[in-house]
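Trainee: Fold the following.
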Amino acid sequence: MRARLPLLFILTTLMIDAMGIGLVIPVMPQLIRDIEGGTLAQAALWGGIFSTAYAVMQFLCGPLLGTLSDRFGRRPVLLITLTIMALDYVVIAVAMNVWVLLFGRIIGGIAASTRSVATAFIADISSPEEKAARFGLVGAAFGLGFVLGPLMGGLLAELGTRAPFWAAAALATANMLLGVMVLPETVTDRIRRPFSWKRANPLGALLDLGRKERVGRLTFMFFLYQTAFFVYPAIWAYYAQERFDWGPRTIGLSLGLFGISLAIVQGWLIRYVLAWLGDRKTVLYGILFNAAAFLALAMVSSGTLALILTPLAALGAVVIPALQAMMSRAIPDNAQGGLQGLLTSAGALAMIVSPAVMSQVFWVATAESTAVYLPGAPFLVSMLLMVVCAVVFLGRKRMTPPVTDPPRARP
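Mentor: As a prediction, the model looks like this:
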């Protein structure tokens, strides 16, 4: 049990990161109106600004925190950012100005970039054969956080629009205290890497790690895959209401089923898929399965069938853990934080791009003046992106053996 506590702490940290995204969804519209007044449409405009700011800070700061952890260690970076996250929730809970809310979401986006550090910790403690299954636990923790975040926000909102943020602050504080007690340091002098501003930004990290062509290709594929997969949070509520006339309760149920199924697939089922197919075939299976699922959702006309397909669609969610394991094995031990920071940035960029693209496609395909009425058109876009992912994956070069940079004396 003592050996498992650090992993439990890491997975809880990742879950809290994901909850930070979903927690605000049920309460933010009313909180903005309580503070700023105005209409629901004006609150939605501010909500869009908050979401974009949160994702942009994750894009910018993922490599920074990952590179800092390569230099100073995973433990101090994780504990400091968790402390900042707890304080940030307190700031939002007492905010009396919309600009303070914006500041809170900016700081929250920075603190939630700890996914890169937490994933690097898992890479540090895992053998090459364990990495894909352990990265699956990362996805499971995130999937669970996406389910619990809106659920927690909606239930605690009954006590007031600020209650969810006080609860989240308490949860982050408790997890930080657990980390103080159980989290070891995994960055030793053998793999410690000097800090470099060149590697601490998304473009610099891509150029640095892109020298290994396979990693560059797979990073691009990672971005395309995430852009396609984010069609669910980006468009599902609008698609389900337009196509099947579902209300909020059914939409919430379907998303909850999807999140739970995602956690089961990435936390448990992926171990058996990897043992059967191996990393490469697992990635190809996931791409093909996702392409078929997106096509089915684009064309389905029965709400009952769509509800059945929703959790089944999660069976394709084995790509990211297998892909992360392949990339982690291609990178030296002293660059794991930088790699996970780059992937955090790629995922954050996908969170920015996907809603913008998918919402525009949905609008064009459902407008009164449209030539072809097709609410499922965004899923066709995601299917095409899966085809591109397959082309990129199959066209990569063979992996070159990683070489750990020699350690340097600390200043």
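Trainee: from here on, contacts and neighbour counts on C-alpha atoms
Mentor: Noted.
Trainee: Who are the contact partners of A86?
Mentor: A168, A169, A170, L171, A172, T173 (CA atoms under 8 Å, 6 or more residues apart in numbering).
Trainee: Relative to I92, how far out is the residue nearest to the fifth one when sequence neighbours are not counted?
Mentor: With CA to CA, 6 or more residues apart in numbering as the measure, A86 is the residue that lies nearest to A172, at 5.3 Å, once sequence neighbours are left out. Distance check for A86 against I92: by CA to CA, to the nearest Å, it reads 10 Å.
Trainee: now the other sequence, so there's something to compare against:
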Amino acid sequence: IGFSFMAGPILASALVDNYQQAVRASAAVTIVSSTLILLLPTPLEKGERSRRTQQEKLSSGLLDFVSLPVLRTRGAQVLMTMRLLMALAFHMFVPVWQVSIKERFDFGPRDHALFMGIVGFTYALSQGFVAERLVRWTANKPSTLLLGCIFVLGGARPIALWTSSVYVVYALYVPMVISLGVLNTAISTASTHLADKAQLGGFFGVMESVENVAGMFGPALGGLLSRTAGEKGTLAAVVGCYGAAFALVSLYFTKHITNRTKSS
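Mentor: Have a look, this model is predicted:
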């Protein structure tokens, strides 16, 4: 993912000159990606009986997916709420951020490419090297690591939004992106301690669904707040989400996740 964030904007700035070309290039890449589905292996069993069996398994699988026992645990609910708050904060911030950097620094396509390239490289670095080591070093008290990451994400956004120096923006986004990568890795690690192997795939799917729901409503909510209360209103909501996540980790993470992991 980090490599895609890094390479995509850089390639676009070098190969694309206008919006129409960007749309065509995106459509072409999407079509190529879709054709890879044809390379997936086909089931060995054939016939009507096999299809009925597969349909029954699919129906049962969907019911099992939404009724996973792990979803009824307090630890899983804490993680899902954390993921929702973090994703909602991110997606609410995006509309205000895009307008702000255009107004303050007159960001053009090449500026966006450079910015996203740095973000992608930093995220890849975080996921590949930093996150695993930090999660391992703080295994006995992961809540400290989570609180630190949330503090960086929530505390740096107002400065990045209000500073008049583009260099300060770049300097802030490096630790912010690293914190995001570490936080995602820590949440994934905690998820593996809550769910057994039979439920882990479904639990990860639910976590992704929660994040996607925030992606559906977050930008619209951020734009609405910006229109009615200005960028300060959106920023207050974003920081509020981080504050709620900070309080959630402080109050419940150790009790419902860390202690359960140690006892098991």
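Trainee: TM-score for the pair, please.
Mentor: TM-score of the superposed chains, computed with TM-score structural alignment, normalised by the length of the second structure, equals 0.74; 236 aligned residues with a CA RMSD of 3.2 Å.
Trainee: Translate Q98 of the second structure into the numbering of the first structure.
Mentor: In the first structure, the residue matched to Q98 of the second structure (TM-score structural alignment) is A237.
Trainee: State the number of residues packed around its match.
Mentor: The local packing of A237 of the first structure (other CA atoms under 10 Å) involves 18 other residues.
Trainee: can you check P401 of the first structure too?
Mentor: If you count neighbours by other CA under 10 Å, P401 of the first structure ends up with 11.
Trainee: Can you tell me the SS state at it?
Mentor: For P401 of the first structure, the assignment made with DSSP: H, G, I helix; E, B strand; the rest coil gives coil.
Trainee: thought it was touching A330?
Mentor: Yes: using CA atoms under 8 Å, P401 of the first structure is in contact with A330, at 6.4 Å.
Trainee: Would you mind measuring from the counterpart of L315 of the first structure in the second structure to R24 of the second structure?
Mentor: Counting by TM-score structural alignment, L315 of the first structure corresponds to I178 in the second structure. From I178 of the second structure across to R24 of the second structure, the span is 32 Å (CA to CA).
Trainee: Going by the alignment, E208 of the second structure corresponds to which residue in the first structure?
Mentor: In the first structure, E208 of the second structure lands on T344 (TM-score structural alignment).
Trainee: Leaving out sequence neighbours, find the closest residue to its match.
Mentor: In space, T344 of the first structure is closest to G62, 5.3 Å off (CA to CA, 6+ apart).
Trainee: From R329 of the first structure, how far off is that neighbour?
Mentor: Counting by CA to CA, the separation of G62 of the first structure from R329 of the first structure is 20 Å.
Trainee: Who has more neighbours out of those two?
Mentor: Neighbours were tallied for G62 of the first structure and for R329 using other CA under 10 Å; the higher tally belongs to G62 (34 against 19).
Trainee: I'd assumed S345 was in contact with that one.
Mentor: Yes: with contact defined as CA under 8 Å, G62 of the first structure reaches S345; the gap is 5.4 Å.
Trainee: Quickly list what's touching both of the two.
Mentor: With CA under 8 Å, 6+ apart as the test, G62 of the first structure and S345 both reach P202.
Trainee: Right, I'll call it a day here.
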